[in-house]
Every structure is written in C-alpha cells, then in structure tokens.
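one predicted model, sequence on top.
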Amino acid sequence: MLDNNCDETSACLEHGKHLQHDETNEKDLPSQECGPYIRSQLASMCARHTLARRLPITQWLPQYTWNFFLHDLMAGLTVGMTAIPQGIAYAVVAGLEPQYGLYAGFMGSFMYVFFGSTKDITVGPTAIMALMTQTYVLNYGPDFAVLLTFLSGCMITLFGLLQLGFVVDFISMPVTIGFTSAAAITIATSQLKGLFGLKGKTDKFLDSLVNFFEHIHEAHLWDALLGISTIVALLLMQKLRIFRVKGNPQGQQVSSARRIFGNIMWLISLARNAIVVFFGIGLSYVLYLNGHTPFSLTGKIAEGFPPFEPPPFSTVFKNETYSFVEMTSALGSSIIAIPLISILESIAIAKAFSKGKAVDATQEMIAIGLGNIAGSFVRSMPITGSFTRTAVNNASGVRTQAGGIFTGLLVIGALGLLTSTFFFIPKATLSGLIMTAMFFMIDYDVVSLLWRTKRIDLIPLGATFVFCLLLGLEYGMIVGIAVNLLILLYHSARPPVDMKWTVINGCNVLLVAPAQSLAFPSAEYVREVIVADCNLHRDESQQSAVIIDGANLLYIDSTVAKVVKLLSEDLKVLEVPIFLWRWPPAVTQTLLGIDPKMKPLFKNGPSVDLVINDLENCVRHDVEGLTDEDTSVSMMNGIHHVP
C-alpha cells in the first residue's frame, strides 16, 4: 500500500515545494490551497488502490470467463462433497450437534469470495479449531462456541487492520509441527469412543486413553467393524489418484478409455469422504427398514437453515445465566489463542498454494476475520483455511475464488434437503473419517530431518508436543513458544567469536572477530572470554595487544558500548592495549557517545601491522604485516573457536 501511495505523496511534496518557493509571501497564501489537491488524491487512492486491494474480487471479476465458470463450478462442487461430511465430523469433535458443522461451511466461503486473495483457499471448520472449541462447548454449551467465533473474527480482523501478521513469525516450524502433531493425536484418540461405540468422557488426550481402556470390554462389535472398514476404505481410495494420467507419460500415447478410467478413479479419490458417509447412511437405512440398528447413529439433526441473528452476548446453560462479561471471562486465553492458530493455519496454507506469488497476509487475516464475524450470525463454529479442502480445490482445477460460491450453495442445499438423511450416519463412520484425516496431519519425517540438520530444534518440538498432550493445545503452544524464545535468547547471549593469537611485527596479538552484531545479552560474555584468554595465553616477556575486528558488526547497543569501555579498563590493568579495527561509523559513534576518550582506540588501516606500529617496543621489520585478506584467512584457521 505504501508503494501505491508513493506517486501521490511525491506529487504533493513537489506541489508544496512550488508553494514554498513562490514569490508570494507565505502569509498571503490561502490556507486551503493544498487542501483540495490532497483530498482529491486521497479519494483517488481510496477508489483505485485501497478498494482494489481490500476487495480482490474487483481485480479478477472483470476478467472472468465462461471457461473459468466451468472450472470453478466443478471444483466448488467437488470441495462441497468433502466439506459436508467433514463439517459434520468436526462438529462432533467440537462437542456440537452435527448441523453446526454445516452452519460453519457456507458463510465463510461466501465472504472469502469477496475478500480472499488466494484462489485455492477454502474456508470452513477444521479439526484443530474444533478441538480448541470443544472444552467450552462441553462445559458451557454451544452459545459459547458461537460467541467465540464472533470474538475470534473481531481479533483476526483487528490483527489484519493493524498489520500484525508478523506475530505468527514467532511461532517456529518445530513448534508448529509439534502443535499440529499433538492436535492430530488428541483428536484421533478422542474418536476411539465413537469408533468402538464406547461411552464416557473424551475431551482430552489422557482422558480419552483412560476412558478407552476402562470401557474397552463394552465395545460394540458392529461399530468397531464399520469404523475400521471405513479407515481401510479411505486409505485405499486415497491411493486411487495414482491412476490418473496427465499428458503423455514417456512420450507414449494413452487411450481414451485409459484416461476416462484414470479420471474416474481420481474423482472417487477426491470424493472418498462423501462416499463412505453415504455408504454408511445407506447401510444403516437398509438395516433400519429391516428392523435392525446394529450401529450407533448420529441421531436427529435440526432441519432447515440457521436463524440469521447476532451472536449471543448472554446465555443460559444448565439453569445458570451467563452475562457477556462472564462468557468472555470463561473463554479466557482462547480469545487470543484461537485467532493466532487460525491466522497461522490460513497463512501457512496460502503460502503453500501461492505458487511463488507473494501472499498478502493482511488481506488473508481480514478475509478470515470477516468470515468468522459473518459466520457467527448463522451459529457457526470458529473457521479458518482448511488444508485438506484447499488441496482438493487446487487438484480440481479451480480458477478463481468464485469456487467458494458453489461450495457454499451445496452446503446450503444439504441443510435444506438432506438433514433428515443425516440421522442415519453411523458414529463409527464419522470417527473413522476423522481418524484417517489425522494420519496425514502428523509429520513423521521431521524428527529424523531435525536430527540430521539442527538437533536443538527437537527441544521446542518435543516440549510443544508433550505439553499440548498433557496440558492442552493453548498451554502447549505457549510453552513451545517460550522454549523457542529461550533458545533464541541463548544464542544471542552466546554468539560465536573467532579468536587467534598470532605474532605481528614482534608483538603477541590476540585477534578477535565477532561473527555477528553484538546485543546486550552477549556483551558480558564476550568481555569475560577475552579477559580470560589474555590471562591464559599472554606472554609477559613479550608485548601483547588485543585487536577486535569490527567488520561484521552492524550495530551495538549502549550496554555493549559500556562493556567495551570496561573491557579496555580490564586490559589496561593487565597492561594489554586494545584496538578497535575496522569498526563501522555508526557503531563507532555509539561507543564515542559513551566515552569520547576512546577515540584513539579506533583504527581503520588496511592492515593489522599498521595498528601494531602504534605500540612502543614492537619490532617493526621482523615479519611482513598481514593484509585484510591474510587476516581473514588467519581468523578462519584460528587456534580455537568460542561457540
């Protein structure tokens, strides 16, 4: 946006220069002379730049074609076939009635059509959002989930308007993987209850495991068989996409029958979730007509469309009334945690499918935020970008964000026509569907990858994973971020410093080369290392000196400057002079601001031997001085390295 405003700003400044240099006295100029110009430019920016950027639909809609429509229609309907069963399943994960998953499946899609910036993204309920909502639904009722949707939308939109997307940069890859893996395992274990037809409490990882082993003897055989069969069928159908043929592999001609067969297998793979759900419905219905109900069924689902009304700012649950303040107090940290996770999911998906294009994080946050706000008016649970459905959208050849219109319409159609049919969905089928989706959320290779590359990253990954399982997702994420920041601070406090003793012009010199800029946590450490090294290696029979090469220093703070002054005083006691060689002007000014008397310590000569020439009692012609290049080599091949 700043780039878009540069021309207007420059023009106004130039206009101001003409006014300033006008022969007319400044006092005689009308005070409003520049006002109309500025107002016209601001109006122009709003019309052509801000509007186009904040309403991406204005950019792609004028170029919309019939071909785009057909591709978007196909992709939107395909995604809808996945969104319907997933929405029902994720509502169950959240502890809500199944229709809430459908309520969450259309308004976000419609809003993203207007405000979304990435054509492939599909918005709706996700497993992680459902799990993070579950606790509040079980303890306080569905109205809390709807209010949480509204508040999350407000927070996400606010983050977008304030351009606070950088906040998610503090959540590193190991923390993210630990979080998603723990969430996947927590969700999968919570579905053991439905998979085996058990009873009991399953809102947390440990509770789910304890409940499973306590009630395993009560397992329903038919539920277990159907659930396990669902998992196997989904895994097999997921592999059917390999039959699809693109182009002419290895230059060979492919028959039309082979292509048709491959495309059919590919469509079956994409629609596998809907297939297993409708198979379960059909099987349950046929058995029901014959007087048998061997499966635990989803049961009655509220028919029709949700009421369009503001989210509840007060509610009654189990004969207890909650005001808005009490509701927000009960939601607690989730008002911040859920928006952050929502932003993280959505932006990560946008980057994964951007195909090299820059992702407008601000616009993505605004789109997701407004989708949640609008969704709360139709009783939606919290929503964000869905990786699974986005992958289906991309594979289906979507051309624009308009695909979300057809996805939303299909979900609305299901609400209007199929809710009575959903009564017969076996709970084991939904549990199998959810568990299968969780298999692909776990990154199985990351541990070996980090072990080979940077093992210390296993610490925040492990901490996040363990504490998410034991304490819950919000607290586990906080622990992971804290551990990651501690590691980051440790590296800042213990920077690598190359140190080498060498003889230059008969003088015993300690060459010190910090590998990066120094910040205040590292200042005292570097001082201690240099003083200790001087005490250990200096030769009292020979003149010694310390030269700190500042070529790599881009900045220092006042604490570092103060410590450098103290270091010079420490070395003065040891009768070891110190020189600051090749320090940048900005860094030099910071030091001189602390103590102007340090000015003689700064040297900018082309070689170290010219620095040593300032010392008395040095033999100047014993050894030819080292050049900058020689010094760099000598430092790289130093006697020891302080990690």
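Happy to help now that I have it.

drop to CA atoms for contacts and neighbour counts, all remaining ones
Fine.

in stretch 39-57, what counts as buried?
41, 45, 53-57 (16 or more other Cα atoms under 10 Å).

just list the residues touching Leu240, thanks.
265-266, 268-269 (Cα atoms under 8 Å, 6 or more residues apart in numbering).

tell me which of those fall in helices.
In this view, the contacts of Leu240 that belong to helices under DSSP state H are 265-266, 268-269.

which of these lies closest to Phe166?
Ser269 (37.0 Å; Cα to Cα).

follow-up on the earlier one: so which of the buried residues of stretch 39-57 belong to helices?
Filtering these for helices - DSSP H - leaves 41, 45, 53-54, 57.

got the residues you listed as JSON lines, with distance to Tyr525 columns?
Below are those laid out as JSON lines (distance: Cα to Cα, whole Å):
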{"residue": "Gln41", "distance to Tyr525": "54"}
{"residue": "Met45", "distance to Tyr525": "52"}
{"residue": "Arg53", "distance to Tyr525": "49"}
{"residue": "Arg54", "distance to Tyr525": "49"}
{"residue": "Ile57", "distance to Tyr525": "55"}
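
circling back: buried ones among the ones in helices among the contacts of Leu240?
Here, 16+ other Cα under 10 Å leaves 265-266, 268-269 buried among these.

of the contacts of Leu240, which is the nearest to Met155?
Met155 lies nearest to Ser269 out of the contacts of Leu240, by Cα to Cα, at 37.0 Å.

quick one: the closest one and Gly262 touch, right?
No: the pair Ser269 / Gly262 is not scored as a contact, 10.5 Å apart, by Cα atoms under 8 Å.

just give me the neighbour total for Lys17.
11 (other Cα atoms under 10 Å).

in which helix or strand does it reside?
helix 2-21 (DSSP states H and E).

with Pro307 instead?
Per DSSP H and E, there is no helix or strand for Pro307.

now it. Nearest residue, chain neighbours left out?
Distance criterion Cα to Cα, 6 or more residues apart in numbering; nearest residue to Pro307, sequence neighbours excluded, is Val378 at 6.0 Å.

against that first model, consider the following:
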Amino acid sequence: MNISFQPKLFSTLRNYSKEQFYADLMAGVIVGIVALPLAIAFGIASGVTPEKGLFTAIIAGFIISFFGGSKVQIGGPTGAFIVIVYGIVQQFGVAGLAIATMIAGVMLVLMGIFRLGTVIKFIPYPVVVGFTSGIALTIFATQIKDLFGLHIDKVPGDFIGKWITYSHHFDSINFWALGVGIISIVIIAITPRFSKKIPGSLIAIVLMTLIVYFLKNKFGITGIETIGDRFTIDPSLPRPAAPKIDFAAIQTLLPTAFTIAMLGAIESLLSATVADGVIGDKHHSNTELIAQGIANIVSPIFGGIPATGAIARTMTNINNGGRTPVAGIIHAVVLALILLFLGGLTKHIPMSCLAGVLVIVAYNMSEWRTFKGLLKNTKSEILVLITTFSLTVIFDLTIAIEIGLLMAAVLFIRRISETSSISIFKEKVHEADFIEGSTDTEKLTLPKGVEVYEIEGPFFFGVANKFEETMKTIGDRPKVQIIRMRKVPFMDSTGAHNLQSLIKSAQKDKIHVLLSGVNENVHAVLIKNNIEKLLGSENICSNINAALMRADEIVKNNKI
C-alpha cells in the first residue's frame, strides 16, 4: 500500500526565496502574537493550566507546519475542543486527557494512511454546523462565571446544571470584573474597523491588563481576579513525560478519542480547504491528517492538549503574507520565546478579559446566520441539524457526533433509495438509446410469456428489499423474467444476495431469469457471488435486444 505522505514544507523549499522568507517571517511573528491570548484562554477554558495551551500551540503548531499537507495551515488548540477537553479532565483527569489525545493521534495517522482524507469532507454540512453551533453555545455558558466575576466554588459540567448554578449566584456579581469583560468584548468587536493587522484580542488583553494592574496598585481594587490568582505559571519549556497507558484505559477512552479524532480531522480539513480557496493551492488531505495525528501523539508527552488546524489563525497567516509552512514554524518559535521571556507577565491578565475573548470566539463559531439559513432546508436536514445541536448542548459532543453521523447516513440511504425505481413492462419496452447509436427509442414488443423488470439506480441494501417486494406483487407468473440493469451503476452484497434468492425462487417455479445491460462493475459482483454460474453466462445479455432474442428462443423451445 502506497502511503500518501507529501509534506508541503519540502516542496515549497525547493524554490524558496529571500523575499518569501521575509513575508513568512512577518506573518509568523504576527500569528504568534495573535495565538498567545487564544492559547492561554483555550487552556484555561479547557480545565487545564494556561501554559498547557501554550505548550500545545508551540509543539503541535510546529509539527503541523513541518509535516502538514497545507502550505499555510496554522495548528494549535482551538475553541472546538474546549467542551470535550473540559469534560475529559473532569471525568478522567489530565492523565486521561493525555491518553485520549494520543489514541486520537493514532486514529488520525491511520485515517491518513488509509486515504480517508477525502471521505471526511463528505460529512453532511448540517452535522458540522449543528455541533459547531452547539459547541459555541456551550463555550459561552462556560464563561459566565468569569465574565460576571461570580463567586462559585465548582461549576457543574453539564449545560443545564451550569445555568441553574449561575441563577443561584447572580447576587454575587463583581461589577469591576463585568466592566473589564464588557470593555474587552467592545474592543475586540470594534478593532477590525481601524486595524486589520493587530488583533482585537491582543489589544484588549494588553490594555485591560495594564488598567487592572493600575487599579490594584494605585486604588487598592483587588476584587478583579487574574490568571495569577488562580494558577501558578511556569515560564519554561516542558519536559517530556509519557503517560502510563494500559488496555483498560484505552478501552474506557476509545469513544472519547474517536470524537477528538473526528473533530480534529473535520476542522483541520475544513480550514485547509478554506485556505486553498484564498491562495489558489490544493492541500494534501491525507498528509494533513498524518501531520495532525503526529502532533496529537507528541503534544501530550510535553503536557499539551488536543490540537487541530485553526481557521482564524490560518486566515491571519494568509492575510499577512504567509505562503509556506515556514510561517507556521516561525509562529511556534515566537510563542516559545514569549513563554520563556515574557511568560511571567501573563499572571496579570484578568480572567474576565479572557472570558470576553472567548465570548467573541463563541460568537464567531456560532455561525448563527448559517444555522438560520439551514432551517429553510428539507425536514430531514433540519432534523439532523437540530438533533446534533441539541445533543451537543444538553449531553456531550461524543454522543452528538455519533448520532448526528448515524442520522445523516440513514437519511442519505433513504434519499438514495427514493431515487432508485423499479418498472415493470408486460407488452412493450423501450429500446436502449445506445443500441441503435441514435436518440430514437423504439418500442420493442415482448414475446408472450416474457416480462421485463427495469431497475434504475444503485442496487444496494436500501433498494434490494424494495425490488423483492415488487416481484412478490406480480399476479400471473411469466415464463421468462428479464431483469434490465442498464441503469444500475453498482451493486452491493445485499443486492447480490437478494438477486440470488430471487433467481433460486424463480427457478423453483420454473421461471427462467435473464439479466440485461449489466455493466463491468456489476458483472464482477455477479461473478464473485456465483450468480453468473447460477444463471449461466448465456443468460447475461449485453442489451435488451439480445435478451429478447434469448427469451424468444426459450419460449419457442419451451426450455423452462
């Protein structure tokens, strides 16, 4: 088996120029600065320490750029993982999170090796929007405590439990913290109007950190909680320490790891596809999955959390001139330098300011306009959207993805089944256009005792039963049944089994079965399932004319 692994870094370096390096350097520095507050915020919101978010952005970000299949993809922790990571930490601890992330990494590598990159792209859009919007609402709910400065010892993990707890503690609002959070949100919202280069989140964090520091030291206002009040930050690079993995842990964490892997695959490939449209390139989806897998295997060893391609940071990279993976590598180096030399300053960042940053992240993730637009689609798509959204919010992402994908698959099979039809002809049948080499469709008269059953569409497990039921409704039994398959593109094992059962049943009733217009793919299935042997090769005809001649011969010779 040929493994599709073609990192973009090595192909882009062949014709690399000094001018492109300067562009990548500038983009990498800017993206590194943009990633700083987000990595810290995602780390805290995920239930781990701030530096773990930075470790992920540094280690995973470097690996994704070095091995990735996209020229401009920026990897690291993302908002999509907050909900699931928080749940894992609460239930299994940081060690459980590390194991789940590594298992997910192995799954991603296997997805890339088995060339599933293109398959992931076909996950229905309502499923993606449903759980993305659900994650956004859940992220918003997790930030209420810090945004309002509420005095709550422990916030429940479930969505409804959170709001019940909040309602009991709203009398403890810290208006200083709320003011910092609201001003942070306003700054982030209005920044794009006057600055396209410097991100609003960075401006808000720098400005509000200075203001809160000034209020604490000059006016003695100490009620505004900062990162340093809750966490002890170690401003040094992590040391590798692999978690202890046993079979019991793998068995327990496998479903959660699958969710991490699916979410990582979907988000990274969506990000890479969006980037392709902007820069006019085409990423290697399987290479990208392998790179994401390696990143998620290595990241936990250095204290990191799950990582994937980040759309916002990838677009920032593109908008600032990044066109090769060198920019992503520089972004990781910049973050490492900030951690080493300025990491101690992060303890002064107000928690309510970070909550404001994540409220904006949640709003951007919500895709409420898209969600609203999808509500105008078919009832089945609306059902998938609402179900996936509701399960994400009320239960968890693992259940939402599994049931959302299952529903989408069932509805897809139903839709395909509806496009397949079975027609019965007892007196005349249309001649195939391609037989005569023209667009004329003459009607051919059927010999007495001959009937034609035409299948149109795929003959798979969703249609096979329909065909069997149609055959059972026939009144008088003909002497010859011609099953016309010119419009059957493929047949699966269930279709083959039902066809085989039907032929055996017909032969018991002394009815001769002929097949007409079988293409190469379907013919191969017939051979594998011994149907050709059961019928006889002379009874599998290339077109309807040949089948009718054979039927006429059987009727005249009474070879039943």
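That came through, no problem. Quick caveat, the model's predicted, so the values are computed rather than measured.

TM-score for this pair?
Here the superposed chains carry a TM-score of 0.82, computed using TM-score structural alignment, normalised by the length of the second structure; 525 aligned residues with a Cα RMSD of 3.5 Å.

returning to what we had before: which of the buried ones among the ones in helices among the contacts of Leu240 of the first structure sits closest to Phe179 of the first structure?
Nearest to Phe179 of the first structure among those, counting by Cα to Cα, is Ser269 at 28.0 Å.

ok, the aligned partner of the residue nearest to Pro307 of the first structure in the second structure - contacts?
When the second structure is aligned by TM-score structural alignment, the residue opposite Val378 of the first structure is Phe302. Phe302 of the second structure is in contact with 55, 59, 238-242, counting by Cα under 8 Å, 6+ apart.

name only those of those residues that count as buried.
Applying 16+ other Cα under 10 Å to those flags 55, 59, 242 as buried.

Ala94 of the first structure -> the second structure?
Aligned partner of Ala94 of the first structure by TM-score structural alignment: Ser46.

next, count neighbours for Asp72 of the first structure.
26.

swap that for His537 of the first structure, please
12.

for the contacts of Leu240 of the first structure, give me JSON lines that also has distance to Tyr288 of the first structure.
Shown next, in JSON lines, are the contacts of Leu240 of the first structure (distance: Cα to Cα, whole Å):
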{"residue": "Met265", "distance to Tyr288 of the first structure": "31"}
{"residue": "Trp266", "distance to Tyr288 of the first structure": "32"}
{"residue": "Ile268", "distance to Tyr288 of the first structure": "27"}
{"residue": "Ser269", "distance to Tyr288 of the first structure": "29"}
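
for the most centrally placed residue in the first structure, give me its contacts.
Using Cα atoms, centre = their mean, the residue of the first structure that lies closest to the mean C-alpha position is Leu344, 3.1 Å off. Shown in contact with Leu344 of the first structure (Cα under 8 Å, 6+ apart): Val168.

aligned to Ile503 of the second structure, what sits in the first structure?
So, by TM-score structural alignment, Ile503 of the second structure is matched to Lys565.

same check on Ile311 of the second structure?
In the first structure, Ile311 of the second structure lands on Phe387 (TM-score structural alignment).

ok, now how distant is that match from Met477 of the first structure?
20 Å (Cα to Cα, to the nearest Å).

out of those two, which sits in the more crowded spot?
Comparing Phe387 of the first structure with Met477 by other Cα under 10 Å, the one with more neighbours is Met477, at 26 against 22.

which ones are touching the aligned residue in the second structure for that one?
Met477 of the first structure maps onto Ile401 in the second structure, with residues paired by TM-score structural alignment. Counting by Cα under 8 Å, 6+ apart, Ile401 of the second structure touches 127, 131, 259, 388.

of these, which is the most crowded?
Result: Thr388 is most packed of the contacts of Ile401 of the second structure (other Cα under 10 Å), 30 neighbours.

what is the equivalent residue in the first structure for that residue?
Looks like Thr388 of the second structure aligns to Thr464 there (TM-score structural alignment).

can you check Asp171 of the second structure too?
Asp171 of the second structure maps onto His217 in the first structure, by TM-score structural alignment.

pretty sure that match is in a strand, no?
No: read with DSSP: H, G, I helix; E, B strand; the rest coil, His217 of the first structure is helix and lies in no strand.

tell me which two in the ones in helices among the buried residues of stretch 39-57 of the first structure are the farthest apart.
Gln41 and Ile57, at 23.3 Å, using Cα to Cα across these.

against Gly149 of the second structure, how distant is Gly53 of the second structure?
22 Å.

oh, that last question was meant for Phe122 of the second structure, not what I typed.
From Phe122 of the second structure to Gly149 of the second structure the distance is 43 Å (Cα to Cα).

more neighbours, these two?
Gly149 (26 against 9).

give the buried residues for stretch 344-361 of the first structure.
Across stretch 344-361 of the first structure, burial judged by 16+ other Cα under 10 Å covers 344-351, 353-354, 359-361.

likewise for stretch 82-95 of the first structure?
82-95.

quick one on the thing from earlier: test my guess that the match of Ile311 of the second structure contacts Ile349.
Yes: under the criterion of Cα under 8 Å, Phe387 of the first structure makes contact with Ile349 at 6.1 Å.

what touches both of those two?
Counting by Cα under 8 Å, 6+ apart, Phe387 of the first structure and Ile349 have no common neighbour.

need the contact list for the match of Asp171 of the second structure.
His217 of the first structure touches nothing, counting by Cα under 8 Å, 6+ apart.

what's the answer for the one 3 residues further on, then?
Applying Cα under 8 Å, 6+ apart to His220 of the first structure gives the contacts 196-198.

now with 6 Å, please.
196-197 (Cα atoms under 6 Å, 6 or more residues apart in numbering).

also Phe406 of the first structure?
Contacts of Phe406 of the first structure by Cα under 6 Å, 6+ apart are 76-77.

that one and Trp266 of the first structure, how far apart?
For Phe406 of the first structure, the distance to Trp266 of the first structure (Cα to Cα) stands at 20 Å.

what residues does stretch 215-234 of the second structure touch?
177, 347-351.

ugh, wrong one, I meant stretch 344-364 of the second structure
41, 136, 140, 143, 146-147, 177, 180-181, 184-185, 209, 225-228, 235.

kindly report the same for stretch 114-133 of the first structure.
55-57, 90, 93-94, 104-105, 108-109, 364, 367, 383-386, 390, 393-394, 400-401.

in the second structure, what range does it match?
Per TM-score structural alignment, the counterpart of stretch 114-133 of the first structure in the second structure is residues 66-85.
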